[in-house]
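# pasting the structure only:
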């Protein structure tokens, strides 16, 4: 579990060891708190963060839904880059004991 800004997140995908808490903590912005998922991708030794909503979220658009994750990676990220996905843990629902990752089409 990851605790930052009074929110709890769970690491659901860590591709090529992209997860680094210290760098994430330094780059985190309160703007990201509204999203259900935060994706961090590495390019030129810099971490970039982007928020995504769950598909059924009322504010989700075609580009801001987690279903658009692969399109985002293909269009805006370096090919084969390290990345991670963390998911906000809803206080009303217990976190699953095991998570294999975010399923993206």
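Nice, I can see it. Model, not experiment: these values are computed from the prediction.
# please make it C-alpha for all contacts and neighbour counts, starting now.
Will do.
# show me where the chain has its strands.
Along the chain, the segments classed as strands by DSSP state E run 2-4, 7-15, 37-43, 46-52, 83-88.
# what about versus this one:
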């Protein structure tokens, strides 16, 4: 269980000890609240975050292979309190 400034998350995977709480807190924005899963990966020393929902959770391995540097450090978090995006009224 990870407690961050942005809520509680379960660590699904932490490949090569990628997770750094300070980096996550600095980069995370409210936009990611709607996602059930957050993938964080490091490219050239910079953290990138990408959100996934339950429907596309199974595409995370493809994202890691196709969009991340080979053998890069990455992690997968499960958001314990995803918030649905408010629709336009």
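That came in fine, so what should we check first? On a predicted model such as this, the values are computed, not experimentally measured, just so you know.
# returning to that earlier point: now the strands of structure 1 in CSV, with distance to residue 70 of structure 1 and mean neighbour count?
Putting the strands of structure 1 into CSV (distance: least, Cα to Cα, whole Å; neighbours: other Cα atoms under 10 Å) gives the following:
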stretch, distance to residue 70 of structure 1, mean neighbour count
strand 2-4, 24, 12
strand 7-15, 13, 17
strand 37-43, 11, 21
strand 46-52, 12, 18
strand 83-88, 12, 23
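# CSV for the ones you listed, including distance to residue 74 of structure 1?
Formatted as CSV, these follow (distance: least, Cα to Cα, whole Å):
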stretch, distance to residue 74 of structure 1
strand 2-4, 27
strand 7-15, 15
strand 37-43, 12
strand 46-52, 14
strand 83-88, 13
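# which stretch among those approaches residue 75 of structure 1 most closely?
strand 37-43 (12.5 Å; Cα to Cα).
# the inter-axis angle of that closest one versus strand 83-88?
Strand 37-43 of structure 1 and strand 83-88 are oriented at 160 degrees to each other (axes from the mean of the first three to the mean of the last three Cα atoms, to 10 degrees).
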